[in-house]
Structure formats: C-alpha cells, structure tokens
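# Build me a model:
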Amino acid sequence: MRIAVYERYGPPEVLHLQEAAEPTIDASEVLVRVEASTVGPSDSAGRSGTPRFARLFFGLTKPKHPVLGSDFAGVVERVGSDVTRFAPGDRVFGTLAPSMGAHAELVVIAEDDRSRTSPQGSTPQGRSRRSTGSSPHCPSSAISPGWRPARSCSSTGRPARWARRRCSSRSTSVRRSSACAAPRTHRSSPRSGADRVIDYTREDFTEARGAYDVIFDAVGKRSFGAARRALAPHGIYLTTVPSAAIMVQWPLTRWFSHGRRAAIAFTGLRDIRLKAAELALLVELIDAGAFVPVVDRVVPFDDIADAHRRVDTGHKAGSVVVAMAPAASASSPAPSPKPVAA
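Model prediction:
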C-alpha cells in the first residue's frame, strides 16, 4: 500500500508517497481500504511544526507521527475472526483522532471503538464518496460545545449551525459570500444552516456589542481579544485553532473571569462515548438531508502536497479532500451501501 510520509518539519514539499507493508489485523479488528481523507489545520500544524507548542504532540525535534490524517471514508477490506459488526464490502467512515495515520491506502480500526467508525449503511445513495471523506472531521469539532447563537464558518462551521438547530437557537454565519451582493447582511438559504449571514468584507461582526452568547471561530481568524466586546456579558469565545494567546486566555478566563470566557476545543481528546454519539448524529443529519459536507476541492493522493498548500493559505471554504482511489469521484454516486447498525 501507499502512505504519505514526512521525516522533517517544513513546507508541503516535505511530504512524499512511499510503499509500506499492508497492515495485519487481529481477531477483533477491521481493515479499511481508504477512498478519501482530508487535510485540515491540524495536519498543516503537524507537517510544519508550527505553532511551536504543536510539537508537544507531533514531536519536539522531528515528527513522531510520520503519517498524518485523522478522517477517512472507504470500504471494509477484511475483518478479524471475532468481528460481527462489519463485513467485507461494507462502506464506513470515521476518524482515528486523537491518533494519526489516515493518509494511507489502508487503516486498521478496532470493531468495538464506536467513537472512530460509523457505517455508511443509511446514507443516501447519491452521496459522493469524496464528500463522505470530508464528514468525520466536522462533528467532532462542531457538535461538541453546547451553545446558542454562534459565529461559524468553513467545514466545521456548517455542522455547528445544524447542531445548534437541535437546541432551538439562532446562528449568524460570518463568511465572504458572492451572494452578499446588495445588502450588507442577508438571510441564508435553508441548506446553509444559518439564520443570518454577514459578509466580512462589508461588515465587522465584532461591532455588534454584546450580541452573541457564543462566538465560534472555526478557522482562527479572530482572536478572543478582538471578539470579546461582541460577546454577551457571560458569553464564551470558542475556537478549534490553538495559538499562544488562547492557551493563556483559556485557563485565566476559566478560573478568574466571572464574565466573558475563552476556550479551545481539543475535540479528539474527548470522551469516546461523546464522539460515538456525534458520529451517530452525523449519520442522522445526513439521512434527513439536513447536512451535506462542504468540499473546497478534491486533490489526488499523488498531489497531497497541493492539499497542504491550500490549507496553508487559510482561505479554504470547506474540507480539502484527498482522493486515495481514482474511482472515488465527486461526480460519481457511491453504490447503495449495506446497512450496518451504528
């Protein structure tokens, strides 16, 4: 099988594909042939070694996770002798988080680790295989915090907006939108999941003093300091992107603030029961037609460095999907998968 590896920190060019031995499985494990994965900010940080404190996880002086990637979608290739939940040919998607290794043509998952793998058995037939690959990263970042109104954007923001609808709340999305033509703000389409959209090229959402119970910065574009005055008196600023500032603000505001607070969501480290519930919720949303993954672009596995370059720009709009198999076409519907209970 092929894997994408790197031996030193640096630009996207440090990545290269190489052959590796096919992994073996024990009696309770499942071997999945990966058709699609994603490249996200955590992969970019792991590859570049920046910000510097990211090396506490990825390796102080050199990478200790030679194969990046957490999300995957594909087909069960082989199962162990004790496995009953999956069978060869079943379509599955999931996440390896907090581990890495999905940027490979084959991955191994334990059958009983329901926080990491969910069957695609009930997903609509017309759903793209590549879109499936963009799904797992979203719920673990977006569904975990409990909130009401939120500022959301990107591949993480969209499922966040669908999640808040389950709480009968209202959300505002901040993004650059070609749909924002004449008015400075407008009502979003039902498929976007937001009640209101602000075009950040025309309006600064932070000027709305005390307007939001939660500001969820999914891509690390605005700091807690910049967004603080837009929070309600006991509001919270949430981000999935680590920075030196947020690592200091998080404990300080949690322990000493009686008002506005800052927090970062290390979702991959959360309780496995919560992550399992989130995967089940994702399947529910997809079945209902309430959530369709947003794909910024699809990059062939051979060009995975290009996927990292796109993420490094900080301007991706949705998931950057890596297609391991040529058959995993965004325009080719996946065959009807075998239903498997999640």
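# use CA for all of it now, contacts and neighbours both
OK.
# what about the strands in the stretch 51-200 of the chain?
Secondary structure of the stretch 51-200 of the chain (DSSP state E, counting those that start in this stretch): strands located at 71-79, 91-95, 106-110, 117-119, 151-152, 172-175, 185-186, 196-199.
# how about TSV for those strands, with distance to D271 and mean neighbour count added?
Formatted as TSV, the entries for those read as follows, by distance: least, CA to CA, whole Å; neighbours: other CA atoms under 10 Å:
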stretch	distance to D271	mean neighbour count
strand 71-79	18	26
strand 91-95	14	27
strand 106-110	16	21
strand 117-119	15	25
strand 151-152	24	26
strand 172-175	28	22
strand 185-186	38	16
strand 196-199	32	21
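# The structure of the following sequence is requested for comparison with the preceding one:
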Amino acid sequence: MRAAVYRSYGPPDVVRIEEVPTPVPGGQEIVVRVHAATLDVTDATARCGSPGYSRLFFGLRRPKWTVLGSDFAGVVEAVGSAVTRVRVGDEVVGVTGPDFGAHAEYVRIHQDGALAPKPANLDFAEAVALADATALAFLRDRARLRPGESLLVNGASGAVGSAAVQLGRHFGARVTGVCSTAHLELVRELGAEEVLDYTTVDFTRSGRRYDVVFDVAGTSSFGRSRRVLTPTGRYLSPVPSPGLLVQMPWTTAFGRRRAIVAFTGLRKAAEKTRDLLFTRELAQAGTLRPVIAARYPLERITEAHQHLDRGKYGNIVVTMTGAGTDTTRAG
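Reported below is the predicted structural model:
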C-alpha cells in the first residue's frame, strides 16, 4: 500500500510517498481502507521534532513512528477472527491514538480502539474533519462550561477553534470568537455572538470579562488573559508551555481563576469513542458542521504540510482517492 513516510525530522519535503506492507488484522484487530485523514499541528510537531522537548515522546534522534496521521474515515476492509464490533463494509470514523499511522491507504486498529460509525449525512472528508475532540474535551470536561456563561475562543477559525465556537453555542454559552480579518464572517456563521479581529483588537485589553478563555491559538497566556477572566474564570490552552504547566497546579491549589491544560490525545480509547458518538449525533442533527480549508490527495502530502506550516483556517484533509485540492470553506 502507499503511505506518507518520514524517517528524519525536518521541513515538509522529508515526507515521501512509499510502498509499505499492507496491514493484516490479528484476532481482535480491524483493517480500515482509509478514504480521508486529517493533517494537524500535532503532525507538524512530530514531523519537525520541535520544540525540542517533544522528542522525548516522538523520538530523540529520529521519529519513533514513520507514518503520521491520527484521525481517519474509511471502510472496514478486513477483520480478525475474534472481532464482533464491526463488519466488513462498515463506514467508520476513528482515531489511531499516539502511534499515528492514518496517512496511508490502510490503517489497523484494535477493535477496542476509538471507532464509531460515520455520520450518514457527511462524506468521508467531512466526517474526519469532526473527529478531533479536543474542543469537546476542553469545554465539556475540563472547563465544565455551563449555559449562560461567556466563552472567548482565541483562534476561532482553526480546526479546534471552529468546533469550539459551535460546541460553546450548543452548550448554551455566549460565544466571542477571535480570528483574522479574512475569517470574521465564517466565525459569525458558526455561531459566535461577537467576533474580534486580532489584527486590530487585543482581547486581553478589551475590558470585557469571560468565564472561559479558550486560547486555541496559544498566542496569549494565563498571565495576560487573567485580567479578562471573571473571579472564577478558567483559562484553557492545548499548547503546553512550560509556564502553563507550572501555573496549572498552582492555580488549582490556591487560585479562584484557573489555568488548565490537557493532553487530550492521550485519553483512553473508550473516552474517545464516546466523543466520536457524541459528535456523530450533533453532526447528524445539523448542530455541528465541518470546516475544511483544503483537501489534498495523498501524493501531494508535501504540499499539504507546506499549507499547514503557512497557517490555515479549518481542517486540512488528506484523501486517498486522488481528488484535487478543494479550498471550499465547509466540506
């Protein structure tokens, strides 16, 4: 099978298309023919091996896993003799976990892995664009966002941010989105009551107060954002800076305003499966919509990584069908 392989850290061109063995399922394993997978900031971090401390996980001198990609959507191709959860031909969405492997024509996972039926109203690219549950885990589980609370999402047009805006509205919060000039209208369409252009407004000096600041972009800090938090406000970020890692236990023990970081990709497969099922319900109800920046066929994976390095809104999706790039906002 074809796969996007990298064997050393570096720029986008370290990723090459190679022929590798097609996986064969063991007794409790499932092989999925991948139709679409996402390319995200975790893939970029793993590819670059930067920041340096990330190599403690990804591999000190060279990559521990040579095929990137965590979120995938496709069709069950083969199952092991003890598999009871799915059948050949089922359309599914899944997450491989920390060992990657989805940027390939086939991926193998254990039947107890993170897997759910694909939303019936979405194609494979659209479905995989909703597979990442970072926003859900932060807002529902870590912030415990409640109806009537105020939520600010910094980086509201990105893959995680666009989901956070929609989920915040679903949970009954008053949502403010922060993004670039080009994406103000998109964030409004997603449900933000107010949208701030970060090129002209510094939200930390706006004078407004928020119950939750979700700094998806990682361009602010707890120290800067503290002034706009309510007395019991929560500052969330998926970007684990050293300062934030120190502030989190300190504010939990001694402060009313809290700094929160979480490694959502390391959660148990059962938790991820529940999130996939929850997301599927919202997608089929029309409450949650995918935002896709571009679709790249696997053979143009280097271009996809270059796009990611330049910055993006929404999701970058890698397809295995050879379809051309699609820059439509929503899939």
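# hang on, the earlier thing: just put the strands of the stretch 51-200 of structure 1 in CSV and tack on distance to C138 of structure 1.
Shown next, in CSV, are the strands of the stretch 51-200 of structure 1 (distance: least, CA to CA, whole Å):
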stretch, distance to C138 of structure 1
strand 71-79, 10
strand 91-95, 10
strand 106-110, 20
strand 117-119, 14
strand 151-152, 12
strand 172-175, 16
strand 185-186, 25
strand 196-199, 20
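# Tell me which of these sits nearest to L279 of structure 1.
strand 117-119 (6.4 Å; CA to CA).
# now for the closest one, which elements pack on it?
Applying 3 or more CA pairs under 8 Å, 6 or more residues apart in numbering; DSSP states H and E, one finds that strand 117-119 of structure 1 makes contact with strand 91-95, helix 272-287.
# let's see 10 Å
The elements that strand 117-119 of structure 1 packs onto, with contact taken as 3 or more CA pairs under 10 Å, 6 or more residues apart in numbering; DSSP states H and E, are strand 71-79, strand 91-95, helix 272-287.
# Relative to D43 of structure 1, which of the strands of the stretch 51-200 of structure 1 is closest?
Ranking the strands of the stretch 51-200 of structure 1 by proximity to D43 of structure 1 (CA to CA) places strand 71-79 first, at 10.7 Å.
# Tell me the helices and strands packed up against that closest one.
Checking 3+ CA pairs under 10 Å, 6+ apart, strand 71-79 of structure 1 ends up next to strand 29-39, strand 91-95, strand 106-110, strand 117-119, helix 129-133, helix 137-142, strand 319-323.
# contacts for the third one?
What it means is strand 106-110 of structure 1. Defining contact as CA atoms under 10 Å, 6 or more residues apart in numbering, one finds that strand 106-110 of structure 1 is touched by 1-3, 21-35, 72, 74-80, 83, 94-96, 101-102, 116-117, 324.
# ok, now the shortest one?
For strand 117-119 of structure 1, the external contacting residues (CA under 10 Å, 6+ apart) are 71-76, 85-86, 90-96, 109-111, 136, 275-276, 279-280, 282-283, 337-342.
# Any chance of the helices and strands packed on strand 71-79 of structure 1 in a markdown table with distance to V298 of structure 1 as columns?
What follows is those, written out as a markdown table (distance: least, CA to CA, whole Å):
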| stretch | distance to V298 of structure 1 |
| --- | --- |
| strand 29-39 | 9 |
| strand 91-95 | 17 |
| strand 106-110 | 19 |
| strand 117-119 | 22 |
| helix 129-133 | 8 |
| helix 137-142 | 16 |
| strand 319-323 | 5 |
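# on that earlier part again, just the buried residues from the contacts of strand 106-110 of structure 1, in PyMOL please.
Here is the PyMOL command that selects only those of the contacts of strand 106-110 of structure 1 that count as buried (16 or more other CA atoms under 10 Å):
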select buried, resi 2+3+25+29+30+31+32+33+34+35+72+74+75+76+77+78+79+80+83+94+95+96+101+102+116+117+324
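# which stretches of the stretch 201-342 of structure 1 form helices?
224-227, 244-256, 272-287, 304-312 (DSSP state H, counting those that start in this stretch).
# In structure 2, what range does the last one match?
Here helix 304-312 of structure 1 aligns to structure 2 at residues 301-309, judged by TM-score structural alignment.
# One more: stretch 280-294 of structure 1?
So stretch 280-294 of structure 1 sits over residues 277-291 in structure 2, by TM-score structural alignment.
# residues contacting the aligned partner of G268 of structure 1 in structure 2?
Matched across to structure 2, G268 of structure 1 falls on G265, judged by TM-score structural alignment. Counting by CA under 10 Å, 6+ apart, G265 of structure 2 touches 42, 70, 95-98, 132-134, 137, 272.
# Looking at structure 1 now, which of those residues still hold up?
Contacts conserved in structure 1 for those, using both residues aligned by TM-score structural alignment, their matches' CA atoms under 10 Å: 70, 95-98, 132, 134, 272.
# Ignoring the adjacent residues along the chain, who's closest to the most centrally placed residue in structure 2?
Closest to where the C-alpha atoms of structure 2 average out (CA atoms, centre = their mean) is D132, at 3.9 Å. Nearest residue to D132 of structure 2, sequence neighbours excluded (CA to CA, 6 or more residues apart in numbering): D71, at 6.9 Å.
# now swap in G10 of structure 1 and tell me
That would be S48: by CA to CA, 6+ apart, it lies 4.6 Å from G10 of structure 1.
# what's the burial count for the one you found?
Applying other CA atoms under 10 Å, we find 22 residues neighbouring S48 of structure 1.
# No further questions, thank you.
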